[in-house]
Every structure is written in structure tokens, then in C-alpha cells.
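Visitor: could you look at this predicted model? Sequence included:
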Amino acid sequence: MREQFTTVMKEAMKAGDKGRLAAVRLIMAALKDKDIEARGLGKTVSDEDILGLLQKMVKSRQESAEIYAKAGRPELEAQERQEIAVISEFLPKQMSDDEVKAAIQAAIAETGASSMKDMGKVVGVLRAKYAGQIDFGKASGLVKGMLAG
């Protein structure tokens, strides 16, 4: 993934796309911070960690864009939305609601979950198989609903 960031950054420089270049530089700066943090703990940053970082960046920008929209700052909202678009290019395609429900049902069957006590097992299986493809905030609610019903 790191090579992909560098390649996209070079392409943006050559094309003179300042917005795209700035967004990729933000990604690389956040990744460098993550590397430094991991090195202090004696770990390395995996692709799963990078996906998590990108998802966090998208979520943060979505929240900012909503705040700018409410505050009547369309230029700042547009900038946040542009950054979201660039960051999202590096994330795997998000699963549809139906696909998420099917994945949850499969995970429940795989773990033999029958009650709310088993929710952690189900979510753990989903995280292992579908990292970056599912919004786990929504998925947790769906898992809870399926196990309770």
C-alpha cells in the first residue's frame, strides 16, 4: 500500500492536481506518525493497520464536512469531501447492506453463536474476514439485533 501512495503522489505532482496531492500527503504524514508510534511499541504497521488508519481519516473528515455544512462554510465542506474521495480510493469497496447481513449470518453460523454473550466472537470473525469492507459501527447493531431476535 505504501508504494501505491507514493505512485499516486507522483502522478498528482506531474498532473498538477494540488487537492489530490495534499490529500495523499496527509495520508503519508498520518502513516509516518503511525510508524513512529508502532516503533516505540516494538511493532510494525501492517496493511490492516493502514486500512484502519484510512477509515479513521475518512470518518473524521465526514464529521468535519457535516459541521462545515451546518456552519454555512461550503468551501471547507468541499475540501473535506475531496479529501474523503481521495482517501476512499485506497480503501476496499464497501459491502452493501444485504452483503453485510449475509456475512453476519455466515459468521453466526460459523461460530455457533446463539446469544448476546457470543457477540464478540461474531464481530471478531467479521473483522478478520472483512476488514475495511464493513462499517463495524453499523455491523455491531445488526449482530446485536440478529442474536437478540
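Guide: Sure thing, it's come through.
Visitor: please count neighbours and contacts with C-alpha atoms only from this point.
Guide: OK.
Visitor: just checking, what packs against the helix or strand hosting residue 102?
Guide: Element membership for residue 102 (DSSP states H and E) is helix 97-111. The contact analysis (3 or more CA pairs under 8 Å, 6 or more residues apart in numbering; DSSP states H and E) places helix 97-111 against helix 119-130, helix 136-148.
Visitor: try it against this one:
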Amino acid sequence: MSVENTVLGMWQALSDRDWERLKTFLADDCIYLDMPVGPTAAAKGPEDIVKRLKIGIEPLASYENFTGLLLDNGRDAMYEHHEEWHWTTGESAVLQFTSVHRVENGKITLWKDYWDMAALANHAPPTWLEDFATADMSWVYDATGEV
């Protein structure tokens, strides 16, 4: 599978919130991290990455990824895109992303998201950070020195 098909397939699975399909695009040792938070709060492996993603995305009334520019060199990809988040309480946010992926043997081995956390926090319901703080954090992996 091409780098483009792997990256876009994974993002479509995430947009569909098809957690099982999403896992099929991730290598067993894939590292995922939000760069605004840094490598000390990364997730490693498909199961823990999905746990991490579900904290923010699963409770939403709707979530959608909108494709944009994708550049790759046959192994590494940079993907400019945006997400729309809609909460059941009526709030919504449009989040601009640049994601960096490393793809080896048709699987994503590294996934780094660059985005503006304040843009999310400024539009989320007041309980959003509280809900995040009480979530299952068993996925936390310190990837310092690995990314």
C-alpha cells in the first residue's frame, strides 16, 4: 500500500470513528503524540493510541476530518488538513492540523500532530478539560528521545 493510501485510509477510519479499522493502519510499535503536549504524553501501539484518541473524539456529537495537502517522499508524509468537532452541548471548533507520519511496510510507525490547543480549549464546553482530567490515562507513554 502506498504512503498516500495508508495515511488517507487511516484518517478516513478516524473520521468515521471506526476504531478497529483505524488500528489496521498502525504498526504494533507506532508512536502517536500531540506536539503541543510533547513526547511525555505519547501513546504507543494501536490499542493505546485508540484509547488516547477516544478521550477527545468519542464523546463528540460529530467529528469529521477534511483532507488537504499531502506530501510524501515514499516513507515520510506531511499532511495539512482540518477537523471539525461538535459537542452535544452545542459548541463546535474547527482545528487546523499538520500531521507528520512515517510509514514502513504499509503501516504508520510514527504519528505527530501539530495544532493549536488553545483553539480547541477556547471553543470546547467548560467541562472539557475536567472530563479529560478524569479519563483513563493508562495509555500514557514517554517517547522522549524516540521522536
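Guide: Structure's in. What do you need? Keep in mind that what you see is a predicted model, and the values were worked out from it rather than measured.
Visitor: TM-score for this pair?
Guide: Here the TM-score for the pair of chains, by TM-score structural alignment, normalised by the length of the second structure, is 0.25; 71 aligned residues with a CA RMSD of 5.3 Å.
Visitor: circling back: okay, the helices and strands packed on helix 97-111 of the first structure, which one's buried deepest?
Guide: Among these, ranked by average contacts under mean count of other CA atoms under 10 Å, first place goes to helix 119-130 (a mean of 17).
Visitor: helices or strands up against it?
Guide: Judged by 3+ CA pairs under 8 Å, 6+ apart, helix 119-130 of the first structure is in contact with helix 97-111, helix 136-148.
Visitor: of all those, which one is nearest residue 79 of the first structure?
Guide: Nearest to residue 79 of the first structure among these is helix 136-148 (25.2 Å), distances taken as CA to CA.
Visitor: remind me which helix or strand the residue nearest to the spatial centre of the first structure belongs to.
Guide: When CA atoms, centre = their mean is applied to the first structure, the residue found nearest the centroid is residue 55 (2.0 Å). Assigned by DSSP H and E, residue 55 of the first structure belongs to helix 47-70.
Visitor: ok now that helix, how far from the chain's centre?
Guide: With CA atoms, centre = their mean, to the nearest Å as the basis, helix 47-70 of the first structure stands 7 Å off its chain's centre.
Visitor: and the angle from that helix to helix 119-130?
Guide: Relative orientation of helix 47-70 of the first structure versus helix 119-130 (axes from the mean of the first three to the mean of the last three CA atoms, to 10 degrees): 100 degrees.
Visitor: list the buried ones in the helix or strand just after helix 47-70 of the first structure?
Guide: Downstream of helix 47-70 of the first structure, the next assigned helix or strand under DSSP H and E is helix 74-88. Residues of helix 74-88 of the first structure classed as buried by neighbour count (16 or more other CA atoms under 10 Å): 77, 80, 81, 82, 83, 84, 86, 87, 88.
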